[in-house]
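A.B. asks: Take this sequence and fold it.
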Amino acid sequence: MTPNAAPTSAGPSRRSFLASTAVVTAAVAGGMPLLAACGGEQEDRKEGATSGKEARKLLPAFVASSVVTPDLPAKNGSASGFTRAIPAAELKTSVPAKLGSGGALQVMSPFWGTPPKGDNPYYKAMNEAVGVQVTWQNQDGVTYDQKLGAVLASDTVPDVVVVPGWNLMGRIPSAINAKFADLGPYLSGDKVKDYPNLAAVPTEAWQRGIFGGQLRAVPMPAPSITDIAPLYRKDLLDEEGWTPPTSPDEFLSWAKEATDARSKRWACDDMKWTAFNVFGVLSGSDKALWWNLEDGKLVNRVETDAYLEALEWTRKLYAAKVVHPDAVQGKAGGEAGNRFTAGEVLVYNQNISDWWGKTAEQRTQRDDFEMAAFDIFGADGGDPTLWAVQPANIFTFISRKATEQQVKDFLALCNFCAAPYGTKEFMLTAYGVEGTDYTIEDGLPVKTTQGINEVNGAYDYTGNPAPYIAYPDLPDVTRGMVEWQQRMGAFTKKSSFFGLTVTEPNRWSNLADDFEQLEDDVVRGRKKISDVQQAVSDWRARGGDGLRDWYRKLLDDNGTAK
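C.D. replies: From the prediction side, this is the model:
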């Protein structure tokens, strides 16, 4: 995910880690604007975060799932991996008894594309299996922040609401604390064992579900390793006898050799995100991760030499004209992937899920397409210093007005949807009804046109297992992705506010909004490094130092979640 922006992949979903003959992509808008005030709920707002001893009282007990054994166990914070499809006769059962009472829930969630009709076979089968009659209020994912703000500012809030982490801006945290129920009485400690699939969700992810001093959200777990990978055309590099560069200087030298503008081939697209990783810059994926305690002082990512060095190296790439002209013009995002598959770009950085997405897409047209991710090197060509991203970034809440039975039905739904790969519950949740939504071809489940349109972007958000990657159609890609995460995880550190959901004071909420545009201007030569240094000074004077003091007190009072 790009810093300060919504994802550029199709609706963010753990179900994207699935085999399918169709590759669906949709660009999502960039940084979301602040929302209007959500009404008179400010008294319920609790700024800061809950960690240390207080958090331990709230968190569910962790009981690892033993229902299915992955082919590639999780390591160093990676996802686990499954390289084969599980035949129907081998599928396990993780929910032996229907937990839902037959009650009804309205669920509001983002959706990218055209939402299916509410009475489709998939929804009906899920409702029957879970024992909860869910009515989906799917909203346009591109403008979801606007709808979310309006709904939370009103007196009428759906029973269940999905909130992506990139929408936690403005008054949204205040509304969350005021509008949604405390799940602690149902999930804290051993209580979660009533919902075994939820008990297998990693503790780090549950930590992110604490808002306003209470466990309010069911999180979507994610690997803590950077999700931005430098992806390269392995087939084209092999053809030229090139191997992936192993240092910043080597990359620049190789890029000059590889670029041939007359042949419409450039070495790379915009590499800013990779540069931040190469030079060890603190993560920009979450505002709290911008801070880290170093030698007794709390430091922000924009204050570091590494931040300036990363921008300067990226600027050199642009100055050497090894970056595709469209990226120079700012045409990045999903278009970068198209330039990559067209062979106009040899390296680009994007969410690692593109490794499967682009490979699956291209293999329907040609067998010789091959891509991979090269290992991130350090600034000196040695081991990198990488920083962990948050272990969950999409949250699902239930209304404070919900009855006890509705809360239990909600958790029954989440527990069913959190079933691990290789179970009957997973197959229904991820693929729908066999013969209608998918068929089995050469041992692999393949979605029908109806399945592509209907089994998409709904139950993804109401419960998820521990992070996993499962592309049985491309087992080598599955293995490559997991092993890349494992290698990079060995060099990944957790900054001071890792795992915490921090609500910053409103007076500082947009303090750093201009930095991303400034970064893009600097690397393209429109601004200078000295402009960044001046912006940092201005940031400190306008409230950066005050925000630092606020974060330091938060750290001193509560400790870390590590």
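
A.B. asks: hey, let's count contacts and neighbours off CA atoms from now on
C.D. replies: Noted.

A.B. asks: The stretch 301-450 of the chain: strands as residue ranges?
C.D. replies: Assigned strands in the stretch 301-450 of the chain, in chain order: 345-351, 372-373, 386-387, 392-398, 438-441, 444-447 (criterion: DSSP state E, counting those that start in this stretch).

A.B. asks: Looking at those strands, which is nearest to Gly170?
C.D. replies: Across these, Gly170 has its closest neighbour in strand 392-398 (16.8 Å, CA to CA).

A.B. asks: can you list contacts of the closest one?
C.D. replies: 159-166, 180-181, 205, 208-209, 216-222, 407, 410, 461-462 (CA atoms under 8 Å, 6 or more residues apart in numbering).

A.B. asks: do stretch 77-92 as well
C.D. replies: Counting by CA under 8 Å, 6+ apart, stretch 77-92 makes contact with 67-68, 70-74, 222-225, 421-424, 443-445, 466-476, 478-479, 482, 485-486, 489, all of which sit outside it.

A.B. asks: Please generate a structure for the following sequence too, so the two can be compared:
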Amino acid sequence: MTPNSATSAAPSRRSFLASTAVAAAAVAGGVPLLSACGGSQEGRKEGTTSGKDAQKILPTFVASSVVAPDIPAKNGAPAGFTTAIATADLKTSVPKKLGSGGKLKVMSPFWGTPPKGDNPYYTAMNEAVGVDVTWQNQDGVTYDQKLGAVLASSDIPDVVVVPGWNLMGKIPSAINAKFADLGPYLSGDKVKDYPNLAAVPSEAWQRGIFGGQLRAIPFPAPYVTDIAPMYRRDIFKEKGYSVPTSPDEFLSWAKEATDAKSKVWACDDMKWTAFNVYGVFPGSDKALWWNLVDGKLVNRVETEEYLEALEWTRKLYAADVVHPDAVSGKAGGDARNRFTAGQSLVFNGNISAWWGSVSEQATQNSDFDMAAFDIFGPDGGDPALWAVQPANIFTFVSKKATEQQIKDFLALCNYCAAPYGTKEFMLTAYGVEGTDYEMKKGLPVKTTAGVNEVNGAYDYTGNPAPYTAYPDFPEVTKGMVEWMQRMGAFTKKTSFFGLTVTEPNRWANLADNFEQLEDDVVRGRKKISDVQQAVSDWKSKGGDGLRDWYKKLLDDTGSAN
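C.D. replies: Alright, predicted model coming up:
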């Protein structure tokens, strides 16, 4: 992400995961997040508190009125800010310093080379918040190993960041043993002492309940899918193509648009979009794989929709309309490069790629234009979409922390959760003016120091309600937000939406092979019958037992919907 824009619809204000394809794919939905978080391995109510019990725990929601967005949030999608706010017009959301001047050590993942601890950005943030924070940055690629070792020891930092994709093995149960209950400080109206935290949506807080207690500050995210089918609007216009509105139309168009001799293919791998088109339950969190249908819990892999999505994607590959690099498995980050090069005309990925591609091409190809087309249903009608989890990064404070340290931690989180358009946001997101960024044509543009230092730190200790803000390309902001809001109108929630669940260890790896099998099937290396056999094996090896476990969990706790 370049320095003059911000979003929290993507993984962070400054796309903190941009440097690691694996983690980015995990957030975007390409890698199943193997465990949500929760209580003991045999869990029951631990970590899955909902309904009446959750209402006693959750903070009171008080929407922020400090800055009005240009596009108000609705349908589970983010709010949109299309204009930059002049420095003189920035609002104040933290009128007085809440920190006591105390010290906190924070362990968090970092991708790249961490900045020096006494850099101007860290110094300015600590002074503004009133807390002396020391960052213990750890290599994000191997963070799960470091996290496991630290949580197994008696030497726990004051504050620890835990990404959802690292919540596996013994880490979830260690969370309940090692981290403090924030309920006495945040539940109900107590959160009003921290107005920016009070503006975090309730469904995000729901995800912060671990072991029956409110233990985590969540990183809020839209619950509408952010995996969008994006197309080259400029080439569609030039060629006279109409945007497809059904699976059959897409396949017919794809055959027409593909010209292998000219190195132009209709699309890249479209599996993620296929799952949305055919209404398959989300694959990004194992608890979301289950939904109550006519009184029975059904797993995504058991559904006809799952098979239909794979079959349609297989037809695209079989018709030779998919870019050959995707056929060979070179999906991931290269898909966007193939798209911007004009080698593929449609690709699916995190919708933040819309801004990323437009901003990148602005100086390279003035004719470049793209958009996201609406997801259609199997028959060309409205889609049946399913909500993803509304938070998947969590920050905890040690049980050994003093009351004052917990209050300092919350002061830090409240400051960092300041909304767009405030002085606090500008410092948190861009750093020190003149050092970390400069104003150019009314927009903040990071310096080299800012790119290196204002990155992957205070993002984790508080974020506002989901928003998208790309004032350098307001039409892109508008397009992204309105696409998510339209899709939000067709989005429903599965039975375990918003709940944090840890599956029993004996079944934790039961479905690990499905993603590879999916990729083999759509590329013609395996058959649909192989999926059906895998589902049968899954059921007999523990899938039916896991179903009973989830059903009891649902009976005991109720749904969060």
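
A.B. asks: quick revisit: in JSON lines, list the strands of the stretch 301-450 of the first structure along with mean neighbour count and distance to Ala430 of the first structure.
C.D. replies: As requested, these are exported to JSON lines (neighbours: other CA atoms under 10 Å; distance: least, CA to CA, whole Å):
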{"stretch": "strand 345-351", "mean neighbour count": "25", "distance to Ala430 of the first structure": "21"}
{"stretch": "strand 372-373", "mean neighbour count": "22", "distance to Ala430 of the first structure": "26"}
{"stretch": "strand 386-387", "mean neighbour count": "25", "distance to Ala430 of the first structure": "31"}
{"stretch": "strand 392-398", "mean neighbour count": "25", "distance to Ala430 of the first structure": "18"}
{"stretch": "strand 438-441", "mean neighbour count": "15", "distance to Ala430 of the first structure": "10"}
{"stretch": "strand 444-447", "mean neighbour count": "22", "distance to Ala430 of the first structure": "10"}
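
A.B. asks: Throw these into a markdown table and include distance to Ala27 of the first structure, thanks.
C.D. replies: Conversion of the strands of the stretch 301-450 of the first structure to a markdown table gives the following (distance: least, CA to CA, whole Å):
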| stretch | distance to Ala27 of the first structure |
| --- | --- |
| strand 345-351 | 13 |
| strand 372-373 | 22 |
| strand 386-387 | 26 |
| strand 392-398 | 18 |
| strand 438-441 | 26 |
| strand 444-447 | 22 |
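
A.B. asks: For Glu47 of the first structure, which of the ones you listed is the nearest?
C.D. replies: Judged by CA to CA, the one of those that comes nearest to Glu47 of the first structure is strand 392-398, at 18.1 Å.

A.B. asks: With the second structure overlaid, how far apart is the closest one on average?
C.D. replies: Compared with the second structure after fitting, strand 392-398 of the first structure has a mean deviation of 0.6 Å; criterion: mean CA distance after the TM-score superposition for the first structure.

A.B. asks: so how far is that strand from its chain's centroid?
C.D. replies: The chain centroid and the centroid of strand 392-398 of the first structure are separated by 12 Å under CA atoms, centre = their mean, to the nearest Å.

A.B. asks: count of residues packed around whatever residue of the second structure lines up with Phe180 of the first structure?
C.D. replies: For Phe180 of the first structure, the aligned position in the second structure is Phe179, judged by TM-score structural alignment. Residues contacting Phe179 of the second structure under the criterion other CA atoms under 10 Å number 23.
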